[in-house]
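> Provide a 3D model corresponding to the input given below.
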Amino acid sequence: VRRLDRTPGSSSGDSLGVLLPLRAEGDLDPLFCVHPAIGLSWAYSGLLRHLDRQQPLYGLQARRFSEPDTPAPGLEEMVEDYLHEIRTVQPSGPYSLLGWSFGGIVAHAIAVRLQQEGEEVALLAMMDSYLPTDGWEGGRLSYDSPEVPSAIAESIGHDPASPESPLAGLGADAFSALVKVFVDIANLCDHISVGKFMGDILFFAAAADRADSELTPDIWSPHTNGRVEVHSIDCVHGAMTQPRPLSEIGRILAARLAGNSGQQGKV
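Purely as a prediction, here's the structure:
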């Protein structure tokens, strides 16, 4: 994952904005990617090389990075916020959504809301996203909880404070915001209510660390009237956005987006 010192396609160069234009140009409908629990969507930049060059790609990021005094939002508040940002780029459907980890939960909620408002959702895709069964990691965290750094590192596959991390250039304020976003989301997971999506879910499962887990993609079956199409990716959860796994995910996404594009305008 490359560092984003300046956001590609952005005149402001704000890589910490709520709407992150990873590729703003292109004549296809955009793919909107929702942040994982760290609140940043930089990792989705690795998809660019695998998608059509005419495929716009946007990330959605936690507002606390650009507005540090923002109160911790609930899921519905996130949906409202991100939908507003999405519609500044694409006022009407069909929409395509992707989310890694916690981002998949938000993407699902956005998709449900869009359908409730009469919009078409052409693609809902998740990268190893699971609904919490007993709260995040089974307990409530505080910003200074000693387990937070290791939990963050495990969730994204590297220590964000390491000099080798793609997030190494964040700076103290942004890193502090990352910790707060992560903890807020961890605690939010005790209070999530999930609606029902009308359509199929494209699911990428991290196969390498699911053997001993009680969580399976079938956890989403009650929350869709379609099927959960599972593609097993040979990696652990935190490695989903590393180059090799992302190349496989990107190939499947590209084919699906191309198919959806071919269906536009057909009855």
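
> use CA for all of it now, contacts and neighbours both
Fine.

> just checking, Trp136 touches Cys189?
Yes. Contact criterion CA atoms under 8 Å: Trp136 and Cys189 qualify, at 5.8 Å.

> Give me the more crowded residue out of these two.
More crowded of Trp136 and Cys189, by other CA atoms under 10 Å: Cys189, with 22 against 17.

> ok, the more buried one touching Thr133?
No. Counting by CA under 8 Å, Cys189 does not reach Thr133; the two are 9.0 Å apart.

> how close does Gly59 sit to Cys33?
Distance, Gly59 to Cys33, by CA to CA, to the nearest Å: 5 Å.

> neighbours of Thr88, just the number please.
When neighbours are defined as other CA under 10 Å, Thr88 has 10 of them.

> Which secondary structure element is home to it?
For Thr88, the host element (DSSP states H and E) is helix 75-89.

> so what secondary structure elements neighbour that helix?
Contact here means 3 or more CA pairs under 8 Å, 6 or more residues apart in numbering; DSSP states H and E; on that basis helix 75-89 packs against helix 102-116.

> hmm, who's touching the helix it packs on?
33-37, 75, 78-79, 83, 97-99, 120-121, 124-131, 194-198 (CA atoms under 8 Å, 6 or more residues apart in numbering).

> Inside helices: which ones of these?
Secondary structure from DSSP state H places 75, 78-79, 83 of the contacts of helix 102-116 in helices.

> Export those residues to a markdown table and append columns for neighbour count and distance to Ala239.
As requested, the ones in helices among the contacts of helix 102-116 are exported to a markdown table (neighbours: other CA atoms under 10 Å; distance: CA to CA, whole Å):
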| residue | neighbour count | distance to Ala239 |
| --- | --- | --- |
| Leu75 | 20 | 25 |
| Met78 | 18 | 25 |
| Val79 | 21 | 26 |
| Leu83 | 18 | 28 |
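
> with those residues in mind, which one is nearest to Ser145?
Nearest to Ser145 among those: Leu75, at 22.9 Å, using CA to CA.

> The closest one contacts Ile192, doesn't it?
Yes. When contacts are counted by CA under 8 Å, Leu75 is listed as touching Ile192 (7.0 Å).

> Now the common contact residues for the two.
Counting by CA under 8 Å, 6+ apart, Leu75 and Ile192 have no contacts in common.

> on that earlier part again, ok, residues contacting the helix holding Thr88?
Residues from elsewhere that reach helix 75-89, judged by CA under 8 Å, 6+ apart: 18-19, 32, 60, 106, 109-110, 113, 188, 192.

> Give me the buried subset of the residues you listed.
Using 16 or more other CA atoms under 10 Å as the burial test, the contacts of helix 75-89 include 18-19, 32, 60, 106, 109-110, 113, 188 as buried.

> Let's compare: structure for the following, please.
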Amino acid sequence: MATCYIKAIQTVRPIGPYYLGGWSFCGVVAWEMARQLQVSGQEVALLALIDSYTLTTPLEQIDEAFITNSLLSDLGAIFGSEFSISDKELQQLQPEEQLSRILTEAKPLNILPPDIGIEQMGQLFEVFKANLKAMYDYRPLSYSGQTVLFCTSYEASEGGWSSLAAGTLEVYTIPGDHYGIMQEPHVQVLAKHLETCLESFVRQ
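Down below sits the predicted model:
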């Protein structure tokens, strides 16, 4: 995934310096992109991780019910609604029945568009599943560039990056939780810190 993104970026900007960043899983992808670019001799001026973290849980311990509930949790949190179905209930349903159940319960909460169908829901699930699998499979290597981590005050943590950052690692705490950091009003605090960091690194 990181390699594909690098190729896409370099069709527009073949040579650095590069400024990379991402929220949650996308921050993990950005870390690997920065590492690969640095190994290839390219300059990465700044890597910004927005409430991203490393994972240590073996993928073998994760079943379809966990993946489905992770998707439900994400959708609910993004749209400000409590949304979950117990693992026990999900385990009693076939995959298509699980998706149908999600559609039935999510649409009245305006978590999903009213016209989304089972086929589109299946595609969304497969993309989410692939991303989740990639995140659990990935074992990050050290990176020696300049990294900025924006973590939330809800669960302030360096996300496991301090042991991997061979270069500088600056940590900023932003109000809110994992989802609120990207929403008003907390995203304004994030934007201000990010703007300051970019201005600082551009001047260097």
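
> Could you tell me the TM-score of the two chains?
Superposed pair, TM-score by TM-score structural alignment, normalised by the length of the second structure: 0.75. Supporting alignment: 179 aligned residues with a CA RMSD of 2.8 Å.

> Nearest spatial neighbour of Trp23 of the second structure, chain-adjacent residues omitted?
By the measure of CA to CA, 6 or more residues apart in numbering, the closest residue to Trp23 of the second structure outside its immediate chain neighbours is Ile50, 4.4 Å from it.

> and what of Ser101 of the first structure?
Computed as CA to CA, 6+ apart, the closest residue to Ser101 of the first structure that is not its neighbour in sequence is Ser129, at 4.1 Å.

> What ranges does the second structure have for its helices?
Using DSSP H, helices in the second structure cover 2-12, 25-39, 64-78, 87-91, 95-106, 118-137, 186-203.

> Need the ones you listed in CSV (columns: distance to Ala156 of the second structure).
Formatted as CSV, those follow (distance: least, CA to CA, whole Å):
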stretch, distance to Ala156 of the second structure
helix 2-12, 27
helix 25-39, 16
helix 64-78, 18
helix 87-91, 28
helix 95-106, 30
helix 118-137, 21
helix 186-203, 14
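
> Out of these, which gets nearest to Gly160 of the second structure?
Taking CA to CA, helix 25-39 is the member of the helices of the second structure nearest to Gly160 of the second structure, at 11.3 Å.

> Kindly name the residues of the first structure that line up with the closest one.
When the first structure is aligned by TM-score structural alignment, the counterpart of helix 25-39 of the second structure is residues 102-116.

> mean deviation of the matching stretch from the second structure?
Average distance, stretch 102-116 of the first structure versus aligned residues of the second structure after superposition (mean CA distance after the TM-score superposition for the first structure): 0.5 Å.

> What residues sit buried inside that stretch?
For stretch 102-116 of the first structure, the neighbour count (16+ other CA under 10 Å) marks 102-114 as buried.

> One more: stretch 11-18 of the second structure?
Residues of stretch 11-18 of the second structure classed as buried by neighbour count (16+ other CA under 10 Å): Tyr18.

> The second structure: which residue goes with Pro217 of the first structure?
For Pro217 of the first structure, the aligned residue in the second structure is Glu158 (criterion: TM-score structural alignment).

> residues near its match, how many?
Neighbour number of Glu158 of the second structure under other CA under 10 Å is 20.

> List the residues that contact Leu164 of the second structure.
By CA under 8 Å, 6+ apart, the contact set of Leu164 of the second structure is 140-143.

> likewise Phe128 of the second structure?
Here Phe128 of the second structure is in contact with Leu71 (CA under 8 Å, 6+ apart).

> when you align them, which residue in the first structure goes with it?
In the first structure, the residue matched to Phe128 of the second structure (TM-score structural alignment) is Phe182.

> what's the distance between that match and Leu253 of the first structure?
For Phe182 of the first structure, the distance to Leu253 of the first structure - CA to CA - is 27 Å.

> pretty sure His150 of the second structure is touching Tyr172, no?
Quick fix: residue 150 of the second structure reads Phe, not His. Yes. Counting by CA under 8 Å, Tyr172 is a contact partner of Phe150 of the second structure at 4.9 Å.

> between these two, which one's more packed in?
Between Phe150 of the second structure and Tyr172, counted using other CA under 10 Å, the more crowded position is Phe150 (23 against 17).

> list the contacts for Gly117 of the second structure?
Neighbouring residues of Gly117 of the second structure by CA under 8 Å, 6+ apart: Leu103.

> Could you measure from Glu170 of the second structure over to Ile50 of the second structure?
Per CA to CA, Glu170 of the second structure is found 12 Å from Ile50 of the second structure.

> quick one: which of these two has more around it?
Looking at Glu170 of the second structure and Ile50 with other CA under 10 Å, you find the greater number of neighbours at Ile50, namely 26 against 14.

> picking that back up, just the buried residues from the contacts of Leu164 of the second structure, in ChimeraX please.
In ChimeraX syntax, the buried subset of the contacts of Leu164 of the second structure is picked out as below (16+ other CA under 10 Å):
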select :140,143
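
> Can you tell me which of the contacts of Leu164 of the second structure is nearest Gly180 of the second structure?
Pro140 (25.9 Å).

> And that closest one? What does it align with in the first structure?
Counting by TM-score structural alignment, Pro140 of the second structure lines up with Val194 in the first structure.

> That match: what's it in contact with?
Contacts of Val194 of the first structure (CA under 8 Å, 6+ apart): 109, 223.

> can you tell me how far it sits from Ala111 of the first structure?
Counting by CA to CA, the separation of Val194 of the first structure from Ala111 of the first structure is 11 Å.

> returning to that earlier point: chain center to the match of helix 25-39 of the second structure, what's the gap?
On the basis of CA atoms, centre = their mean, to the nearest Å, stretch 102-116 of the first structure is displaced by 11 Å from the centre of the chain it belongs to.

> And for stretch 221-234 of the first structure?
Its chain's C-alpha centre and that of stretch 221-234 of the first structure lie 16 Å apart, by CA atoms, centre = their mean.

> And stretch 133-150 of the first structure, by the same measure?
Put simply, stretch 133-150 of the first structure sits 20 Å off its chain's centre (CA atoms, centre = their mean).

> Go ahead and name everything in contact with that stretch.
So stretch 133-150 of the first structure is in contact with 159, 179-180, 183, 186-187, 189-190, going by CA under 8 Å, 6+ apart.

> Counting neighbours, which bits of it end up buried?
135-136, 141, 148-149.
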